[in-house]
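Asks: here are the coordinates; sequence isn't available:
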C-alpha cells in the first residue's frame, strides 16, 4: 500500500505506529524521503539534459514540467518524458496555475540564470542552477541573499565540489602537508569556441522552432544569427562569461575551499590581442578575448597568509614546476592546478582530479590525511542526487555547493571578467582611443565596489531589457 493511503486508512495506528519520526513523514516544509520529488526544468538541451537525467535517476524521481525557448533543443527531453508539461516561457511554467512541482533545474545561457533563479526562489521552490551562478557580480550577491531569505535547498552545477578529489585536497592542504600556500596556478584549454571576433553581419530568418525574443531575454535587442547559439553564446559578452565562466567555478572552487578564501582585494590581467593588419589592433568589445592571464590577490585569513591566484586560458600555461620530470604530464588535457607550498607542491586536474604531491616520490613517502567533508557517490551523478535527497529532507540539509558557498565563489570568478572588460575599456580623446582600464583594480568585496577605477563599477551589474 502507498505511504499516503496507508496513513489515511488508519492502518498505521492499528498496527501500533503511535509515534512516527519526523524524518519518515518529512515534517513541515519537508518531503518524505519515501516520496518522489517532482522536478521541473528551465533549459533542456545540452547540460540541461545531463542535469535532468542525473536528477531523474532512471525513474527514482519525477520530471513533471519542461521549459525551453527552442523546440529543437528540447526534442530529446520531450520524447523521454512525454507526460511532462511543456512551456516556452519560464514565467508561465512558474505561474501558480501550473506550479505543481517541488524543485527546478535552471540550465540556460548565463545571462538568464539570475532572473530565472530568482523567480524560482521567490516561489519557494528548491533550486539547482548551472554554473556560473550568474552573469554579473551583483546578481550573485542578490541570489545568495535570496536563498537564505526563502529557505530552500540550493545547489550550483559545479559537480566537482561533491567529488572525492576536492575533499582530499582540502584535507591535505589544511593539515599543513605542503606548508603555507602563497601562490596557485590554474589553467584551462577553454575557450573551445570562437572568441575575439566581430559581431556577425546580417542575419537569416529566425527558425520557426525558436522564440528569439525569449532567448534574448534580459540581453539588449539584436537580430538573430546562428553565430550566437547553441553553445557559442559563451564567447559573447552579452550572453556568456567566457572561459572563466565555463571553467572557473570548476577549477577555482578547489583552492577556494582548501585555502578558505573569501573576496579578493585586487585583480589585474593581460589579454591576447587580435590584429586586422600591420599595427591595426582590432577592437571587439562584444566578444571575450582569445586568451587571458589574470592575477587575483587574496588577503591573509587568520593564521593563513595572503595568496595570489593566477588564471591562464586560451592556450597559455604556467611554467612547469622544477619538481616535475620532463616526461611527466603537467595537469590534464583540459587544464590543471598547481599549489605552491612552502614544503612541497601539489598538482591536480579538473575538479581536483588525480591530486599529486610534487615531486611525485612524496606520494609514497607522505602520510596522507583522510578527507572530512561529506562525500556523495560520484562527482557527476552524485552532485544532482545529493541535491535531490536534500530537497526531500528540507532546508538546512547539506549540499556541497549551496548558494552561501557558490555565490561568493561566483563573485570571485566574475572578478576576472571584470578585469578583462576593464582592460578592454576605451575612452576617446580627440581622434584617438586611450586605455584607462589597463591597471590593477582594487576591490572592496563587502561593498562590491572598485575603489580606484569608477568605470569598472558599471560592469558589476547591468540593466535588463524588458521582454
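Replies: The structure has been received and is ready for your questions. Source: prediction; values computed, not measured.

Asks: From now on I want contacts and neighbour counts done on CA atoms only, so please keep to that.
Replies: OK.

Asks: Which helix runs longest in the chain?
Replies: helix 403-424 (DSSP state H).

Asks: how near is the residue nearest to the spatial centre of the chain to residue 366?
Replies: In the chain, the C-alpha nearest the mean C-alpha coordinate belongs to residue 131, at 1.9 Å (C-alpha atoms, centre = their mean). From residue 131 over to residue 366 the distance is 35 Å, taken as C-alpha to C-alpha, to the nearest Å.

Asks: Now residue 104: which helix or strand?
Replies: Assigning secondary structure by DSSP states H and E places residue 104 in strand 103-106.

Asks: which parts of that strand are buried?
Replies: By neighbour count on 16 or more other C-alpha atoms under 10 Å, the buried set for strand 103-106 is 103, 104, 105, 106.

Asks: I am assuming the residue nearest to the centre of the chain contacts residue 241, so please confirm or correct that.
Replies: No: counting by C-alpha atoms under 8 Å, residue 131 sits too far from residue 241 to count as a contact (10.2 Å).

Asks: ok, second structure coming up, stack it against the first:
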C-alpha cells in the first residue's frame, strides 16, 4: 500500500488558511513530515535524471514519455523506474492515477511545458516544471493565474535560485555595497551549431525523415502539430527550432539572468530592443544577439538597463569593467554596474564578487552582511518535495517564475522580429507594433486547449 500525503486535504487546508497564513506554513495536522510523496514523471529520459535524483527517496508512481526507449535510459541508476506504471500520453496517466499522484515533474521540450503543467495543476497536483516555464507570454500569465486558482505548490527548474550565491548577492545589494545598480549585462556564447543541443538542417523547411518506431510523433508535437518529423528534432536538438524551443534564451537565460531580475525587480520593461542580431529565420533561432531592456524606477530602485548577449564572444560579449581585477572575464555570467561598486555573478547566478579585487578584500574584512535569506540544500526538485511535506514554499514558484519567464520571451520576440518593442505590461500589449501581439499567444490544435477558463 502506498504511503501518500492527502493532496485534497492539503488543498482544503491551504485554501481555508490562505487569508490568514502564508501557504508555506500549512501542513496536514498530525501527518509525519517524513511520509513519502507519490511522484510521477512526464518525460523520463535526458534531463529527467534531475527529477529522479531529487525524488529518489519518495514513491515513484508513474512514468510518462512519448518515446518508449526513454524508460530505460536512467533505469540502472534509478531502479524504481522498473516498477513504476508507464504511459505514453500524460493525459491518460493523469486521468487514471491523478488521485494517487501528489507531485509531478515535467521534463519535456519547451513547447509542451504549459499543457502538461496545466493538466497537473487543474487536478490539484503539486508541480515542478523544467525551465523555461512556457513557450509564450500568455501561457506564463495563465500559469500564474492557475497557481492562485488551484492552490498547489509549484517550482521551476532554474537550479541557481536554490544556491547560496544568489542569496548572498541579494544581501550584499540590500546592504548598499553597490549603491544603485543602473546597468546589468548577462551573457554567454552559443548556440554551438553541430554540438550536443544544436544542429542546422540541410534544407528549410527541414526534410522529412522516418519516425523512430519507439516514438509517438503526434504526441511529441503536442499543441503545435501536425508537422513532418525530422531527425534533428528528437531527442535533444529541438532547442534550436523556434516552434519547439527558444535557443540560448530558453537554454541559459533562466540561469544567468535569474540573479539580476530577482535582485533588481526587473519584471516590467517599458521597451525591449534587439540592438544586434545575427542569423535566424522562421525556423531556426538566431546565431547571436544583443538585446536591451529598459526599466523605469521600481520603488526606491533607480531606472535600469538590462542587456542579454549570446553568440560568438567576439561579437556578442559586453566590455570588461574597468575595475575588473580577477584575470580574464569569465565566459558567461552577469556584470552589474553600481554607483558605488560593480559586481558579478556566474552562469548559475552564483559565486558573487565585487569587480574590484581591492574593494572585495576590504568588503570581506569589514564583514559581510548577516544572512537574511535562508539557505537551502538539494536543488529545486527536493525544495518542492520539502514544501509538499510542510516546508517553505519554493523560491522559483510560479509567482516568480512566470513574470521572470515573460522577460525571456519578450527578448525572443524582439530577436525574431527585429527592432524596438514598446511594452504595456499591465495590459499585456505591444503598443508600437500591434501586429506583433499575435505572438503573445500561439494557436493550439484541438485537444490541447488549456487555461482559457482562467481568463473568463
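Replies: Received the coordinates, thanks. Because the structure is predicted, anything quoted here is derived from the model rather than measured.

Asks: In JSON lines, list the buried residues of strand 103-106 of the first structure along with distance to residue 354 of the first structure.
Replies: Output for these, formatted as JSON lines (distance: C-alpha to C-alpha, whole Å):
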{"residue": "103", "distance to residue 354 of the first structure": "33"}
{"residue": "104", "distance to residue 354 of the first structure": "33"}
{"residue": "105", "distance to residue 354 of the first structure": "30"}
{"residue": "106", "distance to residue 354 of the first structure": "30"}
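
Asks: Is it correct that residue 335 of the second structure falls within a strand?
Replies: Yes: Residue 335 of the second structure: assigned to a strand according to DSSP: H, G, I helix; E, B strand; the rest coil.

Asks: ok so, going back, and the longest helix of the first structure, how far out from the chain middle?
Replies: Relative to its chain's centre, helix 403-424 of the first structure lies at 11 Å (C-alpha atoms, centre = their mean, to the nearest Å).

Asks: right, and the helix or strand after it?
Replies: Beyond helix 403-424 of the first structure in the direction of the C-terminus, DSSP H and E gives the next helix or strand as strand 427-429.

Asks: which residues in the second structure does that following strand align to?
Replies: The aligned range for strand 427-429 of the first structure in the second structure is empty, by TM-score structural alignment.

Asks: swap in stretch 206-218 of the first structure?
Replies: Stretch 206-218 of the first structure lines up with residues 211-223 of the second structure when matched by TM-score structural alignment.

Asks: Okay, and residue 16 of the second structure sits in which element?
Replies: helix 7-17.

Asks: quick check: that helix aligns to which part of the first structure?
Replies: Under the criterion TM-score structural alignment, helix 7-17 of the second structure matches nothing in the first structure.

Asks: contacts for the helix or strand following that helix?
Replies: Once the chain leaves helix 7-17 of the second structure, the next helix or strand it forms, by DSSP H and E, is strand 38-42. For strand 38-42 of the second structure, the external contacting residues (C-alpha atoms under 8 Å, 6 or more residues apart in numbering) are 2-5, 48, 51, 55, 58-65, 90, 100-108, 116.

Asks: In helices only, show me those residues.
Replies: Of the contacts of strand 38-42 of the second structure, the ones assigned to helices by DSSP H are 48, 51, 90, 116.

Asks: quick one: which two of those are the most distant?
Replies: 51 and 90 (16.3 Å; C-alpha to C-alpha).

Asks: Tell me which residues touch the aligned partner of residue 425 of the second structure in the first structure, please.
Replies: Per TM-score structural alignment, the equivalent position to residue 425 of the second structure in the first structure is residue 445. Residues in contact with residue 445 of the first structure, defined by C-alpha under 8 Å, 6+ apart, are 263, 264, 265.

Asks: again, but for residue 414 of the first structure
Replies: Each residue near residue 414 of the first structure by C-alpha under 8 Å, 6+ apart is listed here: 135, 136, 137, 241, 244, 245.

Asks: Right, I'll call it a day here.
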